[in-house]
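Colleague: I would like to see how this sequence folds:
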Amino acid sequence: MKLNGSEILINTLIDEGVEIIFGYPGGAVLNIYDAIYKNEHRIRHVLTCHEQGAAHAADGYARATGKVGVCLATSGPGATNLVTGIATAYMDSVPMVAITGNVTTPLLGKDSFQEVDIVGITMPITKHNFIVREVGELQETIRKAFYIAKEGRPGPVLVDIPKDITAKISEYESKKPMELKKDCRYVTEKALANLAQFINKAERPLIFAGGGVISSGATELLKELALKINAPVATSLMGMGAFPGQHELYTGMIGMHGTKASNLLATKADLIIAIGTRFSDRVVANREHIKNAKIVQIDIDPAELDKNIKTDANIVGDVKYTLERLMNLIKEKRNDSWLELMKEYKALKSYKKDPDSVTPELLFNCLYKSFGEDLVMTTEVGQHQMWAALHYTFSKPRTLLTSGGLGTMGYGLGASIGAKIGKPESKVVNIAGDGSFSMNAIELATAVSNKVPVVVIILNNGCLGMVRQWQSFFYESRYSYTTLNRGTDYVKLAEAYGAKGYRVTEPSQIDEVLEEAFNSEVPVVIDYVINIDKKVFPMVAPGDPIDEIITEN
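Modeller: Below is the predicted model of the structure:
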């Protein structure tokens, strides 16, 4: 059948299984929005308050569901407002398709009104991007975009569509999505045998698991491997939920704000098995700091092998497929003395407990007591993000959605909206700092107008907490522009948007407020007031060995 470009776009999105688009209209995408209007019974559009909110919502939707998130923006400033969200998805390997409008093809490259080279701008932060110059190419371009976003290491793809392409007529025929095929050519018997040899010889193995375990659906295999070789399991921030947080073999996050157990074990291990993770500067990027260990790595992206840390053996391949093949080559072992050392390290404390004050630890204990492993948590970026990682027990994949690689303040609220829409049966909370929350607080209007009952908890310390913490340790407490003194009343702000607002200043208030908040049918903001000098412990100074741990005790 013959359809115009906008109709081809919407029908192709539906063919790809898209149910939700997060976006914001403008002149260059008016034809697309007209097609959305005509197909609103087949596909839902969520109007955000800002294009960055649309990108973060699509990201949160993708992380929570495992599906491709879709966002839509007009040309020029609409397109550039997506950039931070696209970069966030790129750094954390999130499958997303970002669709932008542009000026008509005759006006491209002429500095036309609201024209920008969004393809050039986003080239370093996408897996691939396209500009569609012929309407006959539109359907296949969209199909390729979804394939690329999902294939291999997931990531964002941008499709830029000039306005005249959305109006021109071309042939359309409904097609099934392109079949995903795992590239397993490097998962050879020789490579598997070599990796297995390192594991079978090890007496002090430590598994370091990352977000790739979750992306590949390999969480059960990870647990099977850990139990078979009796190895402690540490995770990256992105890997939280890949291994049951309450399991006796789990030692917590590793790195700059990692647990004592994970960091100390990494320096004592004779083998580190890195699975679906990279060695970033916030984990360990200096081979000398873990010189006692041989290192083996499994990752789908060959660019991550030997990039920061030289490995002794590695395999390029899908984690799930590789572990399935590897498991039969692995021998069972006990490692009793190694596990005793793990227990000793896990008993070490890093911070002082203060049961009589409103603290982050108390908040996360109350949240877990009430909602357990089924709570879906998004975060902004800063101290609150690290407190969440350290003090909440994540035991299921896709329950912690956070900006790990880019560290995007303002990410969490939009992401929570996307997550709640993607998983409406789940309780969804966004953990925020007052600095991060203020960046995209306007998306409260999106949650209210779309009846998305997310809960936002602001750990309000009146400052940019993580930056201030660094100023305390490394700048002799010269607090240059990190004390906010804004005087914002977050309860009144919530109410102004049509949400509910609560304030917690005493421990006795927490349980009742949480119960009311999570039973609300409208969005809720909780102003959780904490001490300005509260710091995140443990901590390793940038560049220091990971066993040189700063603690409060």
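
Colleague: all contacts plus neighbour counts: C-alpha atoms, from now on.
Modeller: OK.

Colleague: Quick check: Tyr368 touching Phe394?
Modeller: No - in this structure, Tyr368 is not within contact of Phe394 by Cα atoms under 8 Å, at 9.3 Å.

Colleague: Tell me which of those two has more neighbours.
Modeller: Of the pair Tyr368 and Phe394, Phe394 is the one with more neighbours under other Cα atoms under 10 Å, namely 28 against 16.

Colleague: what packs against the helix or strand hosting Ala87?
Modeller: Here Ala87, judged by DSSP states H and E, is contained in helix 83-91. On a contact count with 3 or more Cα pairs under 8 Å, 6 or more residues apart in numbering; DSSP states H and E, helix 83-91 meets helix 51-65, strand 156-162.

Colleague: so after that helix, what's the next helix or strand?
Modeller: strand 96-102.

Colleague: and that next one, what does it pack onto?
Modeller: Other helices and strands packing on strand 96-102, by 3+ Cα pairs under 8 Å, 6+ apart, are helix 51-65, strand 69-73, helix 77-80, helix 138-150, strand 156-162.

Colleague: Can I get these in CSV including mean neighbour count and distance to Lys353?
Modeller: Shown next, in CSV, are those (neighbours: other Cα atoms under 10 Å; distance: least, Cα to Cα, whole Å):
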stretch, mean neighbour count, distance to Lys353
helix 51-65, 30, 32
strand 69-73, 29, 40
helix 77-80, 22, 45
helix 138-150, 21, 44
strand 156-162, 28, 42
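
Colleague: Second chain to compare with the first, below:
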Amino acid sequence: GSERPVILAGGGVHWSKAYGELLTLAELLMAPVATTFMGKGVIPENHPLALGCVGMHGRVEANKAIMASDAILAVGVRFSDRTTGKVDEFCHDAKIIHIDIDPSEIRKNVPVHLPIVADAKYALKAIIDELIRRGFKREKSDWIRRIEMLKKECEDSEPGGDLTAVNAIKLLRKVLPEKAIVTTEVGQNQMWASLHFRVLKPGTFISSGGLGTMGFGFPAALGAKVAVPDVPVVDIAGDGSFLMTEQDLATSVVEDIPVTVMVLNNSSLGMVAQWQRFFFGRRYSHTDLKGVPDFARLAEAFGARGVRVGSLNELEQVLREAVKSDVTVVIDVPIPKEEDVLPIVPPGRSLKDMIC
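Modeller: A predicted model of the protein is given here:
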């Protein structure tokens, strides 16, 4: 039997709404749960078995755990290169069981030892039923104790100090209720949210993975607010990405759809600039947005509310007011221009090569 099992859960768990089954199986197997970015939030991220996201911008504990595993139960996962890093070096020592409703996903990118073509919810329920029939219940193992130590070493600190993207996102989690819905744009803002915004209730985190469409977060927030009007909705945005669909401020005001937009503003196309910094000798090209526009005044021009904050304390106060507002609030949060998303796995490299 496996001594170091890991469950890797992807977007298929969301589509199947197999949240309860996933958690039940993880607890029966005493197996830690890592997720792909598209699977973020399928398990409450404050659960003792939750590792967070794996991959290019995965959490340290998640990447280390999956690379040390000897068995992976992959559920609704595509095994994209953003998840695996260099495919040839992904989890050589692990046997992989792959559950997916789409047979074309099985063995597409990684070798699979046991393929199961099925809906995630039904497959997990069948496994649970069989384990219960056999009276199976795994006790806490050395592997879980090792995972606990790893998680403790990598635990996020409380928000405090300077106004940074990471601190702003941690503060947002502190302010919002569990049921609040968070969307993201695409770029550094998305990966900071992936790393540092803990999803506590399944299905409350919405982002564009796969295609990765800049400008997604704001219209997605409006749609979420229409669907669930009594729940706070916040878009974690970057300045470059928000500019792709900022004209929907008109929609939010005209149609009376109040949401909050937290713009992490480094006045640049930050993810591209980070790559230019890390991998191209700081040869910056067309990534500096030179402080354009004034987001607070832009929001006001549309009839929304705009605020530029200067400290974490001010941000907390504005956030608490914004989520209760009857009009959309755009919060301009100036962050350091060279604040990087870390960890990062360089393109074409193994998860073991992550830069922290």
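
Colleague: still on that earlier bit, out of the helices and strands packed on helix 83-91 of structure 1, which is closest to Ile549 of structure 1?
Modeller: Ile549 of structure 1 sits nearest to helix 51-65 of all these, at 31.6 Å, using Cα to Cα.

Colleague: What span of structure 2 is the closest one aligned with?
Modeller: Under TM-score structural alignment, there is no match for helix 51-65 of structure 1 anywhere in structure 2.

Colleague: residues in structure 2 matched by stretch 32-39 of structure 1, start to end?
Modeller: Against structure 2, stretch 32-39 of structure 1 falls on no residues (TM-score structural alignment).

Colleague: Same check on stretch 203-221 of structure 1?
Modeller: Mapped onto structure 2 using TM-score structural alignment, stretch 203-221 of structure 1 spans residues 3-21.

Colleague: Would you mark the buried spots in the matching stretch?
Modeller: For stretch 3-21 of structure 2, burial by neighbour count (16 or more other Cα atoms under 10 Å) applies to 4-14, 17-19, 21.

Colleague: So for it, first residue to last residue, what's the gap.
Modeller: In stretch 3-21 of structure 2, first residue to last residue: 22 Å (Cα to Cα, to the nearest Å).

Colleague: next one: stretch 321-338 of structure 1
Modeller: Stretch 321-338 of structure 1: ends 29 Å apart by Cα to Cα.

Colleague: what does stretch 150-167 of structure 1 give?
Modeller: Terminal residues of stretch 150-167 of structure 1 lie 29 Å apart, using Cα to Cα.

Colleague: Which part of structure 2 matches it?
Modeller: Going by TM-score structural alignment: stretch 150-167 of structure 1 matches no residues.

Colleague: host element of Asn313 of structure 2?
Modeller: helix 312-322.

Colleague: Provide the aligned range in structure 1 for the following helix or strand past that helix.
Modeller: The helix or strand immediately downstream of helix 312-322 of structure 2 is strand 329-334, counting by DSSP H and E. Using TM-score structural alignment, the residues of structure 1 aligned to strand 329-334 of structure 2 are 524-529.

Colleague: quick one, strands of structure 2?
Modeller: Counting by DSSP state E, structure 2 has strands at residues 5-9, 33-35, 50-53, 71-75, 95-100, 114-117, 181-184, 205-206, 233-238, 260-265, 305-308, 329-334.

Colleague: which strands and helices sit next to the first one?
Modeller: Using 3+ Cα pairs under 8 Å, 6+ apart as the contact definition, the elements that strand 5-9 of structure 2 packs against are strand 33-35, strand 71-75.
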